[in-house]
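Asks: Test case, fold it:
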Amino acid sequence: MRSFDLTPLYRSTVGFDRLFSLLDQATGVEAGVPGYPPYNIERTGENAYRITMAVAGFGENDLSIEARENTLTVKGEKTAEEGKNGEVLYRGIAGRSFERRFQLADHVEVKGASLENGLLHVDLVREIPEAAKPRKIAIANGNTPAAQIEAQAA
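Replies: Coordinates of the predicted model:
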């Protein structure tokens, strides 16, 4: 894959840091293994979403979820295995640490998370505040006082 150096753009622009970090992520400049762990993003309602990650072998104590500004970060770090008898001849279940980041749109909030059958479900909802929702503006007719003042001045 071809790598692009965005350094000259960083020097000549102000306020586009988020755009450049998105470009870096799109070009694959992400720490760790880019495809691990696999995940799905699905729409569960008009303003509801769910991220499902395959985290086989990780327990609730091994996972952490953090939402900061418009970024959701899911980290997994396996603690030392205790009480294992015997030696492992083949390890096909990945137990390596990971960190996966998701860029969230404005007004998207994490509503909850659950772990079942090796799948981590993170539920999201977009809640647009009343001030940002479109509103209908009434159009006044020519009989209003402001319209009469403007008509007399002309």
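
Asks: From now on I want contacts and neighbour counts done on CA atoms only, so please keep to that.
Replies: Will do.

Asks: May I ask which helix or strand encompasses residue 125?
Replies: Using DSSP states H and E, residue 125 sits in strand 119-126.

Asks: Show me how far that strand is from its chain's centre.
Replies: Relative to its chain's centre, strand 119-126 lies at 10 Å (C-alpha atoms, centre = their mean, to the nearest Å).

Asks: Am I right that residue 113 sits in a strand?
Replies: Yes: the assignment for residue 113 by DSSP: H, G, I helix; E, B strand; the rest coil puts it in a strand.

Asks: here's the other one to compare against:
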Amino acid sequence: MTTIDFSPLFRSMIGFDRMTSALETAYRTEPGGYPPYNIEVNGENAYRITMAVAGFSEQDLSLEVKENILTVSGGRPEDTDSADRKFLYRGIANRNFERKFQLADYVQVLEARLENGLLHIDLRREIPEAMKPRKIEVNSGAGRTIEANKTQAAA
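Replies: Model prediction:
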């Protein structure tokens, strides 16, 4: 396993304590797998995850967000009539799954919908007003107080 030293970055970056653990988690997570998925960028702060979940209904799928981790899972009861059926080839996946996505701060799940065997999950980053850029005027020492002016941030 390759170890990366992030200490030079921490000399000039404040508040990125969780970055190393997030990168290590991403490194351990294997790409691909089941079910296949796409991640799209639909604007500066809009995203969509599309997962191929053919054969699953709305009742079979579960989405949960906890501590900035979106967990999508699917499970179906065992086919009781499959014991009576014989397959020459079985290529349609019929297994349970759980897939996790690490969300950045302020990314919210807007909606999830199932269409034609594809699960679409729409996400949006909504930065709080207090976190948007603002201009700070410097005090000259002549008794003036520091004033903070908020600038227009692209939404």
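
Asks: returning to what we had before: quick one: residues in contact with the strand holding residue 125 of the first structure.
Replies: The contact list for strand 119-126 of the first structure (C-alpha atoms under 8 Å, 6 or more residues apart in numbering) reads 47-56, 106-115.

Asks: For residue 81 of the first structure, the count of nearby residues, please.
Replies: 6 (other C-alpha atoms under 10 Å).

Asks: That one -> the second structure?
Replies: Aligned counterpart of residue 81 of the first structure in the second structure: residue 79 (TM-score structural alignment).

Asks: and its match, what helix or strand is that in?
Replies: Going by DSSP H and E, residue 79 of the second structure is not in any helix or strand.

Asks: For it, give its distance to residue 20 of the second structure.
Replies: Going from residue 79 of the second structure to residue 20 of the second structure by C-alpha to C-alpha, to the nearest Å gives 43 Å.

Asks: cool, residue 81 of the second structure as well?
Replies: Distance from residue 81 of the second structure to residue 20 of the second structure, by C-alpha to C-alpha: 49 Å.

Asks: Going along the chain, name the helices of the second structure.
Replies: Using DSSP state H, the helices found in the second structure span residues 7-10, 19-28.

Asks: burial measure for residue 59 of the second structure, as a count.
Replies: 9.

Asks: if I line the two up, what does it land on in the first structure?
Replies: That one, residue 59 of the second structure, aligns with residue 61 by TM-score structural alignment.

Asks: Could you measure from that match over to residue 80 of the first structure?
Replies: 12 Å.

Asks: circling back to that earlier point, buried ones among the contacts of strand 119-126 of the first structure?
Replies: Burial by neighbour count, 16 or more other C-alpha atoms under 10 Å: within these this picks out 48, 49, 50, 51, 52, 53, 54, 55, 108, 109, 110, 115.

Asks: Closest one to residue 149 of the first structure out of these, please.
Replies: Distance to residue 149 of the first structure across these (C-alpha to C-alpha) is lowest for residue 108, with 46.1 Å.

Asks: and that closest one, how far is that from residue 101 of the first structure?
Replies: The span separating residue 108 of the first structure from residue 101 of the first structure equals 15 Å under the rule C-alpha to C-alpha.
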